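[1] Provide a 3D model corresponding to the input given below.
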Amino acid sequence: MNAIALRGATIHYDDLGPSAGLPVLLVHGHPFNRTLWAPQSEALAEAGYRVVTPDLRGYGQSGVTRGKVFLSDFADDLAALLDHLGIEGAVVGGVSMGGQIAMEFQRLHPQRVRALVLSDTSAPAETEEGKAFRNRLADRLLAEGMDGYANEVIDKMLAAYNVAAMPEVAGRVLGMMRATDPHGAAAALRGRAERPDYRDTLAAVRKPVLVVVGADDVYTPVADAEAIRGLVPHATLAVVEKAGHLPGAEQPGHFNAALLDFLATRVAPRD
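    Just a heads-up that it's a prediction; the model follows:
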């Protein structure tokens, strides 16, 4: 684990694999941390890729910014981290909110994106109902903490049948959610509520794109992934069976196979 002070926050991150390997930047979702990507980091590093997995500000071990943190703030943090690491361009991937941060990174820093990996995410701007929900949830997390929320959503983060079938995975996911600082989670929720529409951004992408989704994701169902592929006709779509919103954790073997095949066949080392 490494740490760097940048843009007013201390960002903790892992940097694994050979330094000369194709860089892959993986961005966790809400309310998790960089260890969500552990199965992918190990597989990618073993395959010769350089894998960078940060804790977003407000999550994991990184510093907390209170109030409101926009997806653009996260994207600019990632650009600054790549600067620090001497990485000009990377494959940028994310799950859920992390996928939206990846899209924001593409919007703000397109020249630094070698390819996109979008897992269990959606492109449209938040609805008015969704904005109200996220702000109410932010208020609740500040008032009550993370435990109640974590217990309520575990059977949506994972496919409900996997909560009992995969107790170690469920325990790891619950642990990440419960350990998140409510102030960091609330700030991200308020900023995410005001995210832009990424459909035009995606429609303009000419780099390789992998879209992954759990077959039983209730938050961002297969239809959302198909909509992204519709915006990016050259995108590769992988539906992971027996998984919900976090297929990289629930079915890491299948997720990793799709990711490694995409990197090997669609992304040139110096693309």
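[2] when you work out contacts or count neighbours from here on, use the C-alpha atoms and nothing else.
    Noted.
[3] what about the residue lying closest to residue 247 once chain neighbours are set aside, how many residues nearby?
    Once flanking residues are discounted, residue 247 sits nearest to residue 214: 5.4 Å by Cα to Cα, 6 or more residues apart in numbering. The number of residues packed around residue 214, counting by other Cα atoms under 10 Å, is 28.
[4] just checking, residue 214 touches residue 242?
    Yes: Residue 214 lies in contact with residue 242 (Cα atoms under 8 Å); the separation is 7.2 Å.
[5] what about the helices in the stretch 51-200 of the chain?
    Defined through DSSP state H, counting those that start in this stretch, the helices belonging to the stretch 51-200 of the chain, from first to last, are 71-85, 97-108, 128-144, 147-157, 160-165, 167-179, 182-192, 199-203.
[6] would you format the ones you listed as JSON lines with distance to residue 118 and mean neighbour count included?
    As requested, the helices of the stretch 51-200 of the chain are exported to JSON lines (distance: least, Cα to Cα, whole Å; neighbours: other Cα atoms under 10 Å):
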{"stretch": "helix 71-85", "distance to residue 118": "15", "mean neighbour count": "19"}
{"stretch": "helix 97-108", "distance to residue 118": "5", "mean neighbour count": "25"}
{"stretch": "helix 128-144", "distance to residue 118": "21", "mean neighbour count": "16"}
{"stretch": "helix 147-157", "distance to residue 118": "16", "mean neighbour count": "16"}
{"stretch": "helix 160-165", "distance to residue 118": "22", "mean neighbour count": "15"}
{"stretch": "helix 167-179", "distance to residue 118": "20", "mean neighbour count": "17"}
{"stretch": "helix 182-192", "distance to residue 118": "17", "mean neighbour count": "25"}
{"stretch": "helix 199-203", "distance to residue 118": "11", "mean neighbour count": "16"}
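[7] compare with the first, here's sequence two:
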Amino acid sequence: MSTELPIVMPLVVLCGLLAVIALALALGGPKRPPPLASINDPFKSVDTSDLPALRYFTARDDTPLAYRRYAGALARTRGSVTLIHGSSATGVSMHSLAKALAAAGYDVIVPDMRGHGASGDKGRIAYIGQLEDDLSDMLDELQPLAPRTLLGFSAGGGFALRFAGDARQLAFDRYVLLAPFLHQSAPSTRKAVGGWAHVGLPRTIALVMLNGLRIRAFNHSPTIAYALTPEATAKLTPQYAYSLMQNFRPHDDYRADIRAMRQPLEVLVGADDEVFLADTFAPVFADAGRVVPVTIVPGVGHIGLTLDPAALATIVGVVDGQRQEALTPTVSAS
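    Okay, here's the model as predicted:
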């Protein structure tokens, strides 16, 4: 009996662990949060009657991915800006900002990131890292004018930071992050992301463990849901699979992304942001080893940063004036 115990016990522990993982995968998914009015309502008043038509570029897996292009309104184009929308959204949410930048003379490209809008299956991508590959493919095909700026909002700002710390960061001359999501544990993130998102923690933990063992067969499972209204749910992406949730953000070690940046970068955030804590961004970047200019826009909330006329003018001014090295310590209220 004593000789059998050393053999049986590991098998019992393994079977128990597998049962817990299976239960977490089956029942540990996200729950839809109550609709968050501060995120959903502002877009209802946006006029999209002049929205450019969708175009498509072909990604390396032969999938057609959607984007819109706004031609610069000046005779001499001042460069290009690629806008990355926020979580659950599409490029339509960037319409007001895209028009403001185009009016200032920039060639503006606004993709529907894969897993959103007209790009691929909603809420899903094939592998973690595919979004970076898609962005590289888009640049290769469309050849945006230089100097190139990558500007991302919220989760899109987190993805822009991910790309800014990537080996391909020189594809853009500068980066602008609007109220960027850095990490769920970052000091800049409010609890439950201000009520905007719910993560299925048991399923997420199980998938992290499986991915650590290079088991990725379950990465299509939903792990995060967003606080959309029923009307918005029909148009947008109400939840993400694990692979998309992990890709549309910085790497888990977001501080490493910050330290790896070599291109100029600026951050803007509304003083009244309901999702993030505006006054924490400067110290978060500094603590990670990179001092960046942070502009706090007064009287503006999270979504208002991309819609409010004063906020739009501030963003255009940052893009216009960003010729300095981003190592200059600057924290300002516009």
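[8] ok so, going back, to residue 264 of the first structure, which of the helices of the stretch 51-200 of the first structure lies closest?
    helix 97-108 (20.3 Å; Cα to Cα).
[9] other SSEs contacting that closest one?
    strand 23-27, helix 71-85, strand 90-95, strand 113-119, helix 199-203 (3 or more Cα pairs under 8 Å, 6 or more residues apart in numbering; DSSP states H and E).
[10] to residue 220 of the first structure, which of those lies closest?
    Of all these, strand 113-119 sits nearest to residue 220 of the first structure, with 9.3 Å by Cα to Cα.
[11] state the distance from residue 115 of the second structure to residue 38 of the second structure.
    24 Å (Cα to Cα, to the nearest Å).
[12] got a list of what the residue in the second structure that residue 257 of the first structure lines up against touches?
    Using TM-score structural alignment as the criterion, the counterpart of residue 257 of the first structure in the second structure is residue 313. By Cα atoms under 8 Å, 6 or more residues apart in numbering, the contact list for residue 313 of the second structure reads residue 100.
[13] how much space between residue 313 of the second structure and residue 236 of the second structure?
    Residue 313 of the second structure sits 27 Å away from residue 236 of the second structure when distances are taken as Cα to Cα.
[14] on that earlier part again, between residue 115 and residue 38 of the second structure, who's got more neighbours?
    Set residue 115 of the second structure next to residue 38 and count neighbours by other Cα under 10 Å: residue 115 wins out with 26 against 16.
[15] end-to-end on stretch 244-251 of the second structure?
    12 Å.
[16] run the chain-centre distance for it.
    Relative to its parent chain, stretch 244-251 of the second structure has a centroid offset of 7 Å by Cα atoms, centre = their mean, to the nearest Å.
[17] also stretch 51-70 of the first structure?
    Its chain's average C-alpha position is 12 Å from that of stretch 51-70 of the first structure, according to Cα atoms, centre = their mean.
[18] sort out which residues of it are buried, please.
    Neighbour counts using 16 or more other Cα atoms under 10 Å place 51-65, 68-70 of stretch 51-70 of the first structure among the buried residues.
[19] adding distance to residue 7 of the first structure, write the helices and strands packed on helix 97-108 of the first structure out as TSV.
    Converted to TSV, those look like this (distance: least, Cα to Cα, whole Å):
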stretch	distance to residue 7 of the first structure
strand 23-27	18
helix 71-85	7
strand 90-95	20
strand 113-119	21
helix 199-203	25
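[20] for residue 151 of the first structure, which of those is the nearest?
    Across these, the minimum distance to residue 151 of the first structure, taken as Cα to Cα, is reached by strand 90-95, at 20.2 Å.
[21] contact partners of the closest one?
    By Cα under 8 Å, 6+ apart, the surrounding residues in contact with strand 90-95 of the first structure are 22-29, 99-102, 112-121, 246.
[22] try it again with 6 Å
    23-29, 102, 113-120 (Cα atoms under 6 Å, 6 or more residues apart in numbering).
[23] residue 153 of the first structure: which of those is nearest?
    Within the set of those, residue 29 lies nearest residue 153 of the first structure; the separation is 13.8 Å, counting by Cα to Cα.
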